[in-house]
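[1] Generate coordinates for the sequence data below:
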Amino acid sequence: MTFVLVVDDDPAICRTLAINLRARDHEVETAGDGRSALQIIDERMPDVVLLDLGLPDIDGISVLKQLRSFSQVPVIVVSARSEPDDKVEALDLGADDFVTKPFSLEELFARIRVAARRAGAEEPGLPIRIGDLDLDLGDWRAVRGGEEIHLTPIEWKIVAALARKQGRLVRQGELLLAVWGPGYERQTNYLRVHLASIRRKLEADPAHPRLFVTEPGIGYRFAAHD
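    Prediction:
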């Protein structure tokens, strides 16, 4: 099930999109301003974001900039702004697509499907159980002994990128590209910091990790042990 976040200050548009997306078996949350959208994203990363540019607090461009600082989640801008400069700016900042209002619902849903496929969001979630630890990559949930463990969106992206290649080496540059996008392939310190946090949260013995294994100078691998 694809999780779509609709960010628009028009309640009628939010309501229409939510009803129609749910009718197509999507999970939906809506936000009427940029700060609410970023709070939702911090709590749980969507599979696709539909983003209006004309928001009442921080505008959509600012939301896009902040989002792209830590995630490559597909973003489809849905805006009444139709000037070429607006489209170019949004796309240059990392938007995946731009749809001008008024729009055809069927065309928008087709674009959502394309964005979700491109990001792999429509692949089944990968449930993993190791001892008393349960990881559900579809719902982004980690539970140990019935107690939920909070991971940040960046931590989830790292866990998912490694777990989906279970047992295989993921090189540092490949992992940085998957999580942060182009231009970060040399920022290996990012990985060290976030992997240390992931191990503290998910490893039974963080000082001697058995799940998230470092291959020094090369990369990391997820080595699930029963």
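[2] drop to CA atoms for contacts and neighbour counts, all remaining ones
    Noted.
[3] doesn't L5 fall inside a strand?
    Yes: using DSSP: H, G, I helix; E, B strand; the rest coil, the assignment for L5 is a strand.
[4] burial count for it?
    By other CA atoms under 10 Å, 24 other residues sit near L5.
[5] same question, F103
    F103 is flanked by 12 other residues according to other CA under 10 Å.
[6] That one looks like it's in a helix, true?
    No: F103: not assigned to a helix; according to three-state DSSP it is coil.
[7] For it, give its distance to A196.
    To A196, F103 is 45 Å away according to CA to CA, to the nearest Å.
[8] got it, and R144?
    Here R144 is placed at a distance of 18 Å from A196 (CA to CA).
[9] what's the answer for G32, then?
    G32 sits 35 Å away from A196, going by CA to CA.
[10] Among those two, which residue is more densely surrounded?
    The neighbour count for G32 versus A196, taken as other CA under 10 Å, is higher for G32 (18 against 15).
[11] got the contact list for the residue nearest to that one when sequence neighbours are not counted?
    Nearest-residue entry for G32: D9, 4.2 Å, with adjacent residues in sequence omitted and distances by CA to CA, 6 or more residues apart in numbering. The contact partners of D9, by CA atoms under 8 Å, 6 or more residues apart in numbering, come to A31, G32, D33, D52, G54, L55, P56.
[12] Could you also give me the structure for this second sequence? I'd like to compare it with the first:
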Amino acid sequence: MTSQTKILLVDDEPEIRSMLSIFLGVEDYDIIEADSGKAALRQIIGAKPDLIVLDLGLPEMDGQEVITAVRKFSNTPIVVLTARSDDSETVKALNAGADDYVTKPFRAEILLARIQANLRQGKTVSEPDAIDNGPVHMDIGRHEVRLNGTLVAFTPKEFALLEFFVRNRGRMLTHKQILKEVWGPAHTDDTQYLRVYIGQVREKLATVPGLGQSITSESGIGYRMELLTAAVAVAAE
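    This is a model prediction of the structure:
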């Protein structure tokens, strides 16, 4: 990354902003800050950051309100940084338009990985004919999946589910987001249906040893397909 990549840190605790500014500054990000929800909106409009790290518990304007407001005019990636332990708050933030979340207390390297994953995702503006995540290669036009170069058959719905995961690799997706995208708005409560298909996709990915575990779950929230490298997957064979 270069200093041209701009990150907005939104947190009402100066100590956290200072710590993150130092840590992310070492990674050559250009850091700007806001200590309230309203200040965050002013920075988003004026400075146009490439990514937002957002606390939920903010003065003047709650983080949930900030997400809703931002999504009316911007698709800038939002990584929620929260101390709120209620899963429903996290799900609400993700469904409102946040792209990922990290809970406090947090490990700096985990936050950095989430930031990098969402910055990469944000740069994907076109719809390529083929997409990859490490050893997973999907030819969209041919409707084919290759795992480490080997063709593996996926049903149309399994293919659509895997495609959604690969396009959003590294990002947490709620049950509602996945069901709405793959099955449509009428199926957003069919979580049992989703679990069945997740199991089927994992089973087919597992033809490469260890690859079935690349789709991880968080109870009450949703699923994430981890960012993979071909080298790691091949070594796992």
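[13] hang on, the earlier thing: now list the buried members of the contacts of D9 of structure 1.
    In terms of neighbour count (16 or more other CA atoms under 10 Å), the buried residues within the contacts of D9 of structure 1 are A31, G32, D33, D52, G54, L55.
[14] Spell out, range by range, the helices that occur in structure 2.
    For structure 2, the helices defined by DSSP state H occupy 14-26, 37-47, 63-70, 87-96, 108-122, 156-167, 175-182, 191-205, 230-235.
[15] would you list those in JSON lines and tack on mean neighbour count and distance to I78 of structure 2?
    As requested, those are arranged in JSON lines below (neighbours: other CA atoms under 10 Å; distance: least, CA to CA, whole Å):
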{"stretch": "helix 14-26", "mean neighbour count": "14", "distance to I78 of structure 2": "16"}
{"stretch": "helix 37-47", "mean neighbour count": "17", "distance to I78 of structure 2": "11"}
{"stretch": "helix 63-70", "mean neighbour count": "19", "distance to I78 of structure 2": "8"}
{"stretch": "helix 87-96", "mean neighbour count": "18", "distance to I78 of structure 2": "9"}
{"stretch": "helix 108-122", "mean neighbour count": "17", "distance to I78 of structure 2": "8"}
{"stretch": "helix 156-167", "mean neighbour count": "18", "distance to I78 of structure 2": "17"}
{"stretch": "helix 175-182", "mean neighbour count": "19", "distance to I78 of structure 2": "16"}
{"stretch": "helix 191-205", "mean neighbour count": "15", "distance to I78 of structure 2": "25"}
{"stretch": "helix 230-235", "mean neighbour count": "14", "distance to I78 of structure 2": "28"}
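[16] Among those helices, which comes closest to T5 of structure 2?
    helix 108-122 (8.9 Å; CA to CA).
[17] that older thread, can you tell me which of the buried ones among the contacts of D9 of structure 1 comes closest to V75 of structure 1?
    Nearest to V75 of structure 1 among those is D52, at 10.3 Å by CA to CA.
[18] Surely that closest one touches V77?
    Yes: using CA atoms under 8 Å, D52 of structure 1 makes contact with V77 at a distance of 5.8 Å.
[19] In the contacts of D9 of structure 1, find the pair that's most separated.
    Top of the distance list for those (CA to CA): A31 and G54, 12.8 Å.
[20] Overlap of the contact sets of the two?
    D8, D9.
[21] between the buried ones among the contacts of D9 of structure 1, which is nearest W180 of structure 1?
    Nearest to W180 of structure 1, judged by CA to CA, of the buried ones among the contacts of D9 of structure 1 is D52 at 22.9 Å.
[22] Quick check: closest non-adjacent residue to the counterpart of the closest one in structure 2.
    In structure 2, D52 of structure 1 lines up with D55, judged by TM-score structural alignment. Spatially, and ignoring its direct neighbours in sequence, D55 of structure 2 is nearest to L81 (4.8 Å; CA to CA, 6+ apart).
[23] No more questions from me, cheers.
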